[in-house]
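Peer 1: mind looking at a prediction? Sequence and model below.
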Amino acid sequence: MRPRALAVLVPAHNEQDLLPRSLEAIRAAAQHPALCAVPAITVVTADSCSDGTVTTALRAGAQVVQVGGRNVGLARAAAAERALEMLGGPEGLWLASTDADSLVPPDWLAFQHAGAGAGWDAVVGTVTVIPGPHHPPCLAARHQVRYTASRPAYGPWTHPHVHGANLGVSAESYVAVGGFPPVPVGEDRGLVAALGRGGHRVLRTAECPVATSGRLRPRARGGFGDHLVGLALEEGASP
């Protein structure tokens, strides 16, 4: 059954510069013709912000939750909790997760909505890297080669990646496995692992990638940004 409502979860720590484009992309995705009768909200968790992140999110029409833990697991979970409160509980609700430095494609929410309608409990997508002005010249290419190493020459790619920037889950399945774990990194992998252990149907697909920042000074340590830093250092560049 297709979801009755959608909520987009966005954790943010001092993201006033990149957040406007991210929220604009989410707004465009929510206006996809396939979702004309489906209510959608965006919830931004401002985690230990000292800049204009809160004001930026409110001006864009997002709901805002403020926390102080510098913990992305807690931040995503807080956004999910607010969405559940606002949209009447988990039944028929779909939770889509992205990041404040990422740009979702226009069909992102429609794609997840259709996946839910096809019987999937979660959709685990891929990302592409937005080149940065100070990147080493071969960084994007090096990343792409490694990222797609397991992709077959023909047919669909059941990829091994998990990104909070491109993730969706039915709220009922989310609640059943305990939600995002309260960890400073890897909360996305923790949730997907719990869904697998619980027997929930998880679609791993590369069909609707999200473009994410290639900045070499990431907000969270130990995550995707540090992977890019490592690649940059391999090329002899200073991140």
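Peer 2: Here it is on my side, so go on.
Peer 1: C-alpha from now on. contacts and neighbour counts both.
Peer 2: OK.
Peer 1: any buried residues in stretch 87-102, and which?
Peer 2: Residues of stretch 87-102 classed as buried by neighbour count (16 or more other C-alpha atoms under 10 Å): 87, 90, 92-102.
Peer 1: just the buried residues of the helix or strand residue 80 falls within, please?
Peer 2: Under the criterion of DSSP states H and E, residue 80 resides in helix 72-86. For helix 72-86, the neighbour count (16+ other C-alpha under 10 Å) marks 72-84 as buried.
Peer 1: what helices and strands are in contact with that helix?
Peer 2: Applying 3 or more C-alpha pairs under 8 Å, 6 or more residues apart in numbering; DSSP states H and E, we find helix 72-86 packed against strand 5-12, strand 40-47, strand 63-67, strand 93-97, helix 187-197.
Peer 1: strand 5-12 and that one, what's the angle between them?
Peer 2: 150 degrees (axes from the mean of the first three to the mean of the last three C-alpha atoms, to 10 degrees).
Peer 1: then this one, side by side with the first:
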Amino acid sequence: MHSFKGETFNMHRRTIETSEIVQPERLSLPRRSAIVAIPARNEAERIARCLSALAVQRDRLGAPITPGHFGVLLLVNNSTDGTADVARKLVPNLPYPLEILEASLLRNATAGGARRRAMQEAAERLGKGSANGVLLTTDADSLVTPTWFIDNLHHLDSGVDCVAGYIDAEPAEIVSLGASFLARGRLEDTYLRLVAEIYALCDPRAYDPWPNHRVSSGASLAVTLAAYEAVGGMPDKALGEDAAFTTLLDQRGFKVCHPLDVSVVTSCRLNGRATGGAADTMRYRRETPDAPCDDDLEPAVKTLLRASLRGFLRKAYQQDGIEQALSRLLGRGRLDRAASLPFLEMWREIEARHPKLQKRTPLRPSDLPRQIAAANFILRHVRPNWRRIDVPKDKYLHAISYASVDA
């Protein structure tokens, strides 16, 4: 038993021998239905830091959050070290109920599979259809900021369904990777910020306002239980389950925001737990300084084209002018079923079919200074005029004519 402030919580450990879900016991959450789900594999060196960061959560005025506002479910999966033992020793000192599940995942024993299982277990404890239930997740090698919990709730209370936090690198670790690696990261982060602003101004969404970012990472996600259940939970993917999850929410009409005031600091280790994950990518980029950037980074002019088209088409879609716009954009006779699809599915068809929207050779760090200059030039002209995106329906044909197939 674990008690504080006169409240008692049942602490227990359960071993999952197969990939099947069994009926769980329940975390006792007397005040708020919120659980932080954390998958962990061989994290004995870092798990204490992760759990301790959640123990010092405070509100926006600096007062400690009252115990019992959230619980933590730690899924220790396929570990061969003392991760569970380290966490267990912390239990008497923590101001929140901690449940430790030790699992041997036989199917989907991957980073994505472990997060999916941890989120499933947490959702079951909240109870199907629980009013105001909230699921949060972070990584075992990450440190949430002191107001992480309350900042997530602030955005959820504003009317969004999911909050994707900002991910910062652990300072000492990223500096230790060398000057060239740090310089590369600074270039990419500078360009990513400019790209995010171009998208925010050219394809604005009121629930995800500028300033924001464009990353969805399992190191910092919060979602209402209702939205989570509506899309069937985390996608069953070995890697990239986090981005796939927010994309799925977006496709189903749920509101996902990417605020900068919700953030975590995460590890920059080069020996990760997932093959093909972030650690492998960082190691390759450290060994090859001019290795390609992420696939979604493209030249500034093409970024402007893609963001502007999506913004104009989104507005046309909302104002029932989409068929005429698509006819001009794709060419007559090529509408097929595109106009009848949900907006994001329609947009993906356009991206796949339109020659000017095809992905080309990925950018490299050596390309970024020129692209940063181009993006700054674009934004100097877009910022003063961004409200003009809200144009009448009859102006859409003119707005997209420069990108039509026949242009």
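Peer 2: Sure, I can see it. Please read these numbers as outputs of a predicted model, since none were measured by experiment.
Peer 1: ok, back up a step: just flag the most distant two among the buried residues of helix 72-86 of the first structure.
Peer 2: Greatest spatial distance among the buried residues of helix 72-86 of the first structure (C-alpha to C-alpha): 72 and 84, at 18.3 Å.
Peer 1: nearest to residue 57 of the first structure, of the buried residues of helix 72-86 of the first structure?
Peer 2: Distance to residue 57 of the first structure, by C-alpha to C-alpha, is smallest for residue 79 among the buried residues of helix 72-86 of the first structure, at 13.0 Å.
Peer 1: out of the buried residues of stretch 87-102 of the first structure, which is nearest to residue 189 of the first structure?
Peer 2: Taking C-alpha to C-alpha as the measure, residue 189 of the first structure sits nearest to residue 97 out of the buried residues of stretch 87-102 of the first structure, at 12.6 Å.
Peer 1: distance of the equivalent of the closest one over in the second structure relative to residue 312 of the second structure?
Peer 2: Alignment note (TM-score structural alignment): residue 97 of the first structure maps to residue 137 of the second structure. Noted for residue 137 of the second structure: a distance of 34 Å to residue 312 of the second structure, by C-alpha to C-alpha, to the nearest Å.
Peer 1: give the contact list for the aligned partner of residue 213 of the first structure in the second structure.
Peer 2: In the second structure, the residue matched to residue 213 of the first structure (TM-score structural alignment) is residue 267. Shown in contact with residue 267 of the second structure (C-alpha atoms under 8 Å, 6 or more residues apart in numbering): 141-142, 169-170, 173.
Peer 1: try 7 Å
Peer 2: Contacts for residue 267 of the second structure were tallied using C-alpha atoms under 7 Å, 6 or more residues apart in numbering; they are 141-142, 169-170.
Peer 1: greatest separation within these: which pair is it?
Peer 2: Largest pairwise distance in these, by C-alpha to C-alpha, is 11.0 Å, between 141 and 169.
Peer 1: tell me which helix or strand residue 151 of the second structure sits in.
Peer 2: Here residue 151 of the second structure sits within helix 148-157, counting by DSSP H and E.
Peer 1: that helix corresponds to what range in the first structure?
Peer 2: Helix 148-157 of the second structure corresponds to residues 108-117 of the first structure when matched by TM-score structural alignment.
Peer 1: now the matching stretch: buried residues?
Peer 2: So stretch 108-117 of the first structure, judged by 16+ other C-alpha under 10 Å, has buried residues 108-116.
Peer 1: residue 228 of the second structure maps to what in the first structure?
Peer 2: Matched across to the first structure, residue 228 of the second structure falls on residue 174, judged by TM-score structural alignment.
Peer 1: that should have said residue 118 of the second structure, apologies.
Peer 2: Under the alignment by TM-score structural alignment, residue 118 of the second structure pairs with residue 79 in the first structure.
Peer 1: how about the contacts made by its match?
Peer 2: 9, 43-45, 65.
Peer 1: that older thread, just the ones in strands from the contacts of residue 267 of the second structure, please.
Peer 2: In strands, defined here by DSSP state E, the members of the contacts of residue 267 of the second structure are 142, 169.
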